[in-house]
Structure formats: C-alpha cells, structure tokens
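# Sequence first, predicted coordinates after that:
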Amino acid sequence: MPFAAPPDPALRAFLLRLSAALAGSLVPGAPAHAHVTASDPAAQQAIGVLYPDIPDPLRKVFTDIIKGIEEQLQQRVHAWPLAPEHDPNELAAGIKRHGVRVVVALGRQGLRAAAALDPALGVVVSGISSLPDAERHTGICLSPDPALLFARLRSLAPAVRRVAVIYNPRHNEWLLRLARDAARLHGIDLAPLEAFDLAGAARLYRGVFADADGRRDALWLPTDPTTVDDTTILPLVLREAWDRALPVFSSSFAHVRKGVLFALYPNHTELGRNLGNLATGLMSAYPPPRAMLPLREVHAALNLRTASHLGIATSAVVQHTFQFLYPEP
C-alpha cells in the first residue's frame, strides 16, 4: 500500500512545526512547560533505536542515522541491532528496563519488531521507501522530496518544461500528490503515467521516448519496484535517453554511476537529527501528527559525462553543490 500523504494544510503545518523544532523553538501555541527537549530529565534514556543487524557497508547507514539522533539529543541512545530471529520478549524486557518511551524503528525489520512491543510506546519510522497503513505511523521515508528534485533539475537544465514519470499508484500515489504541487511551483508540467507491472512500464517508457523533446523534456525515475527495474527497465531508459539526449534524473544514488544525470540520496546523519526531533516531539504535549514525510535531508550526485553529453555546463561552482561526482574530475 502507498504512503498516505496528509492533506496539504496538515502537511504544511507539520513542516512548519518540524522547522521550528529544528531551530530549537517551541511548537507554536504550546506552553513552555509542555515541550520536551533532549536536556530535560524526561528525555534522558527515553529513546531507543531498532535496526537490522547487517554487515558493513549497509550497517553504516544505520549507525550514521543513530549518530545523528545522538547528536540531536546530546546523549547516547539505547540501540538494539536485530538478528532475523531475535527474541521479542528479551527486546521488550530491555526496552522496559531502560525506561524507553519512544523507539525509532529503522528498516522493515525494525518496524516489525516495534509492532510487537507495548502499544503505549511511541514509534518513529524510517529507513524504508514504502509502508502499508502509513497513516498509522510518524516518520520520514527514503524517497526524496519532489520539490528538491525539481529545484535541482531547473538549476541544471532551466529550459526543461515537462517531466514524465512512470509509477505504480499502489506504491507512489502519495509521492505524486506532492510532486504535482512541487511541479506547479517550479513551472514544470508533470506528465505522470501509471503502470502496474513491468511489461506495462516498458511500453510506457517507449512511448515517452517516442514523443520526447530533449530540449524541453526530462524523465524522473522514482523509487518504485514496479516501474524502475534495474535489470530490465534501467538499461532501456539509459540507452534511449543517451541516443535522444534526454535528461534523466533519479531518486536512487546507484543510478548516477550507471548514467542518469543526477540523483538525490539520504544524508543519513541529518536524517537521524530530524528523527531525533520527531522522537522528542512524541513525548511532548503537542506531538506531531501521524504522517510519513518525504526525505529532505539529502546529498546530491552528478554524472559529469552525462552532463557533458547533454551540453550542460558544470563549472567548479556548480560541481561544488554536489557531494558526489562521477567520474571524479
């Protein structure tokens, strides 16, 4: 099932609240004594983290998120690496023993473990791109905010006026709702096309390329297991895009090495900081609403070879705005 995006007014209010929290402000309208901060005794030892016990380099993703949480809270948190066959009773006993009030559940394994704990515990979710019953959860997903993607696209290719995206609404209808609003703000005509299987997605991609004009069109590859298959779809997309000089940008870092123009990917430490804020907020008298937000804590990656092929100038100043360049200049 897709994420359930909150209505626009609720989302805007939540973003304002989160921004206030990041700036160290109190929630507007909340009495001073109701706000819980990391330095308060109520927050000490009250937050735990559940994450999959996997080897590096993937383990570093989770340890960097934990580092960000600890930096934001200015304290160590209790973190439980979860083996596939972990003992849920032992986990529940440890959480109770340490006085944990909120858990940050990372990845699907973390979410499954959190679901088996005391329902009174607060739960903040991250480390996943899609989630059933998302309206029941609070957290930040790993799909980059479309507004950030479109802003980056316009900075590199200001002549682009139309962006095609092929997606499965079962996974990404929530994201497309955000994308439509973001596209209007950036003067982009979004052309979304729905596909429910790989064969249908392949047909739609061929149609997009048949009609595309590389001078004003671009293609966005979202995080979508149905429509952005790395084995079948991606080679087709990259071959056609190269031949037609069509800009393609992605929500996946791995695609930059393979030939897309640019991608946004998680800044895991900053993501951890914001998850720490959400966890603290759940312990306040004015907790954030249940909603999954798109990722705004991002790094950017650029393929210099693709940019050159498309005639996009990448000066030292432009390159400085990207955290990863391929190939290295």
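Yes, it's here. Numbering: from 1, shown residues only.
# going forward, measure contacts between C-alpha atoms and count neighbours the same way
Will do.
# all strands for the stretch 1-150 of the chain, in order.
47-52, 78-82, 102-106, 122-126, 138-144 (DSSP state E, counting those that start in this stretch).
# Can I get those strands in a markdown table including distance to Ala38?
Shown next, in a markdown table, are the strands of the stretch 1-150 of the chain (distance: least, CA to CA, whole Å):
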| stretch | distance to Ala38 |
| --- | --- |
| strand 47-52 | 10 |
| strand 78-82 | 14 |
| strand 102-106 | 13 |
| strand 122-126 | 16 |
| strand 138-144 | 18 |
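# Run through the residues that contact Ser129.
By CA atoms under 8 Å, 6 or more residues apart in numbering, Ser129 lies in contact with Cys141, Leu142, Ser143, Thr223.
# next one: the strand or helix carrying Tyr265 to chain centre, how far?
Tyr265 belongs to strand 262-266 when assigned by DSSP states H and E. Centroid displacement of strand 262-266 relative to its chain, using CA atoms, centre = their mean, to the nearest Å, is 10 Å.
# re earlier: looking at the strands of the stretch 1-150 of the chain, spot the one closest to Leu22.
strand 138-144 (14.6 Å; CA to CA).
# one more structure, for comparison:
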Amino acid sequence: MSLVRRSQGATAQPVAFVLLMANPDPSGWRGATTDLLRVILAMAFLWVPTAAFSASLLVVYPEAPEPYREAFAQMMEGLARTTQQPLRSKTLTAKTTPEAFRDWLMDAGPDETVVLLGYQALSLYGRDPPPVRRVIVGGVSVLPSQTPLPGISLTLDPMLYLHMLHTLLPNIRRVVVYCNAQEQPWIAQVEQAALAARIEVERVIVTDAFDVARQLRMTFQTLDPKTTALWFGRNTLTLNADLLYSYVLEQTWDRGIAAFSETVLLTKYGLLFALYPNYTEVGAEIGALVRQQTHPAGLQFSRASQFAFNRRTARHLGIALRDDVIRQAKPLFPEP
C-alpha cells in the first residue's frame, strides 16, 4: 500500500465540474440561471480544496524492525487519509547525522508542516531546533507535560481504561494502580481522570521487582474484589516477568480480582483486559492536528484505542459476556 498520496481534491475537481455541467436546462431564462449557478458551484468546488490542501507534509520517521515498522506505516496511512495531502518522507537510520536531519527541516517549504515520528526524530529536533516551523510530534509514549511541542502521544487517555472498567464491572468504585517511580507524572493524570469518573485511586509506587512483590502481598491481603480492581502500569510487572506474571495471575484468579494493564500479552495469560493504540487512528489524530490553524501546547493523550479481552477470565469473575464487547475485542482470548 502506498503511503504517499496525492490530494484527492485534484482529481475530484474536474469530475465534479463535468457532472455539474453535463445536463444544462435548455428552457430559456431558467436554464441560463441554472447554468450560471452550476458554474459558480463548480468554481467554488474547484477553489476551496486547492486553498486548503496545497501544501505538502514532511514526515520524518525511523528505520525500525517489525512490528515497529508496521506501526509507523499505519500511522502514516492514517495521517495521509485524514489530511488528504501529499507526504514527503525521510527515514532516519543509524547513520543519519544531526546535520543531515537539520538540512531536511531547513529544506522544507515555509508552508510545509513537519511531522516527527518516534523518539529519534524528537531527540534530534531537541538538540538544535531550526527556525520556526509548524512541527507536530507523534509515535512516542511520552506524557503531555514532557515536551512543549504539539502532537499526539501513544500513551492512551487514562479515562478510556476507567470507562472500559465501568462497562465490564459497574460496581467497581476503587482502583489500586501500580506504577514505576518514573511514571509518577502518568499517575497524576490517572488520578485526575478517576476524579472525573468518581472512582477512588490508590497509587502504589514501585522501584524494583522485590518492591512489587512486597507491595502486592499487602494489596492481596486487603483488597475487596467486589469493589476494587488492580491496574498495572507499563513498567511494573516487566521488572521481573518470570516471577511477577505467574504470581499476579495466580493471586487474581484465586481471589476473583479484576486486573488490567496496557500489555496485550498479560491479557492473553489471564488478566481481564488491556488497551493499546490503534496506530492508523493515531495517525488520523495527528492529521487532525495538522489541519488545525493553531495547535495546543504540548502533547495530547491519544483516544485511538484497541481492546484486548480475556473471556475466560470474564466468566470466572461472573461478568456477562455482552455481544458488543466481544465484537469490540481485538484480540479476544482464548482465541477461537
């Protein structure tokens, strides 16, 4: 699939003009007026898209192995689909120098928007930002407060997790959130979302695998599974996957505790659900920013999520398996 597309307006304009003018009304003054209206409408159709989408986009993205390469390709597809603008792309490799990167940006036209995808592009830009350009960032899992540049983070809006939890278990009013010490800016955002959702949040900050295991023992002894769920941040159980995965899965199953995360693999093993980015729609969100005349400061959370669900665990927890939830789950575990 080609990710570089010409503006569809350029091909649609002549077709629209022909359709409007192909069947003129021959009945005297009324026909002349109708023909004039057709001409005006056709000229308006021709002019507006050209003014809106004449500039191209420069997209800088990294050379990456699978599955990351496919993720960047999907983001570019969503970006092209939403903006309907031609994309010029530059690929960052291990041999790309800061000077070459800066030259790419300096060569961009004055009306050209630059989209930086991935950490490497963001890092190179931060070293020596060129003169003012419209720069938008994507393809990075940083928090809105961690860069002043506008863009869309791969970190999903915490409200999406709480909404899914309420859909599956409406009686849950408290969530114990495990997060790495480095993720404290993220947990602050989680607490804001929970306040809006009227859910109590208890944060558990961990630093290493031993700390996770120690804290979990206390949590499992006091947690009420009827009212409380567990949420594992990205860099918690991965501190020692061999030890912590099996312990958490065993304890949550035996005690009937709903637990969820950002990791699809954990849902496959037995946690209730996970949310992860829909990369094509993340690209579409970036494209929507490109189309805006002014951009908000800093990154925004993405709301383009996909849903992984373990129906075996759901049955064990007594959750009714609604058809709309099953259809939404991609992937659904255990696999048919």
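Sure thing, it's come through. As the structure is a computational prediction, the values presented were derived from the model and not from experiment.
# Next, the TM-score between them, please.
For this chain pair, the superposition-based TM-score is 0.78 by TM-score structural alignment, normalised by the length of structure 1; 286 aligned residues with a CA RMSD of 2.5 Å.
# Can you pick out the most distant pair from the contacts of Ser129 of structure 1?
Cys141 and Thr223 (10.9 Å).
# ok, back up a step: could you redo the strands of the stretch 1-150 of structure 1 as JSON lines and give each row distance to Asn89 of structure 1 and mean neighbour count?
Formatted as JSON lines, the strands of the stretch 1-150 of structure 1 follow (distance: least, CA to CA, whole Å; neighbours: other CA atoms under 10 Å):
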{"stretch": "strand 47-52", "distance to Asn89 of structure 1": "14", "mean neighbour count": "25"}
{"stretch": "strand 78-82", "distance to Asn89 of structure 1": "13", "mean neighbour count": "17"}
{"stretch": "strand 102-106", "distance to Asn89 of structure 1": "16", "mean neighbour count": "26"}
{"stretch": "strand 122-126", "distance to Asn89 of structure 1": "18", "mean neighbour count": "25"}
{"stretch": "strand 138-144", "distance to Asn89 of structure 1": "24", "mean neighbour count": "25"}
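# so which of those comes closest to Val208 of structure 1?
strand 138-144 (22.9 Å).
# Could you name the helices and strands sitting against that closest one?
strand 122-126, strand 262-266, helix 268-282, strand 292-295 (3 or more CA pairs under 8 Å, 6 or more residues apart in numbering; DSSP states H and E).
# Next, count neighbours for the counterpart of Glu90 of structure 1 in structure 2.
Using TM-score structural alignment, the equivalent of Glu90 of structure 1 in structure 2 is Ala100. Neighbourhood size, Ala100 of structure 2 [other CA atoms under 10 Å]: 12.
# ok, now the one 4 residues further on?
Trp104 of structure 2 sits with 14 neighbouring residues when counted by other CA under 10 Å.
# and what of Arg214 of structure 2?
11.
# Equivalent analysis for Asp243 of structure 1, please.
Other residues within reach of Asp243 of structure 1, judged by other CA under 10 Å, total 10.
# and it, what pairs with it in structure 2?
Aligned by TM-score structural alignment, Asp243 of structure 1 pairs with Asp254 of structure 2.
# elements contacting the one helix or strand its match maps to?
According to DSSP H and E, Asp254 of structure 2 maps onto helix 241-255. Helix 241-255 of structure 2 sits against helix 209-222, with contacts defined as 3+ CA pairs under 8 Å, 6+ apart.
# closest one to Gln75 of structure 1 among the helices and strands packed on strand 138-144 of structure 1?
It's helix 268-282; of these, that one is closest to Gln75 of structure 1 (CA to CA) at 10.7 Å.
# could you check the angle strand 122-126 makes with the closest one?
Helix 268-282 of structure 1 and strand 122-126 are oriented at 160 degrees to each other (axes from the mean of the first three to the mean of the last three CA atoms, to 10 degrees).
# what about helix 268-282 of structure 1, distance to the chain center?
Worked out by CA atoms, centre = their mean, helix 268-282 of structure 1 lies 13 Å from the chain centre.
# just stretch 142-161 of structure 1 next, same as before
15 Å.
# Same question for stretch 170-185 of structure 2.
With CA atoms, centre = their mean as the basis, stretch 170-185 of structure 2 stands 20 Å off its chain's centre.
# Not counting its neighbours along the chain, what's nearest Asn240 of structure 2?
Ala209 (5.7 Å; CA to CA, 6 or more residues apart in numbering).
# neighbours of the one you found, just the number please.
Neighbours of Ala209 of structure 2 (other CA under 10 Å): 17.
# And Met292 of structure 1, by the same measure?
Applying other CA under 10 Å, I find that Met292 of structure 1 has 25 neighbouring residues.
# That one -> structure 2?
So Met292 of structure 1 corresponds to Leu299, using TM-score structural alignment.
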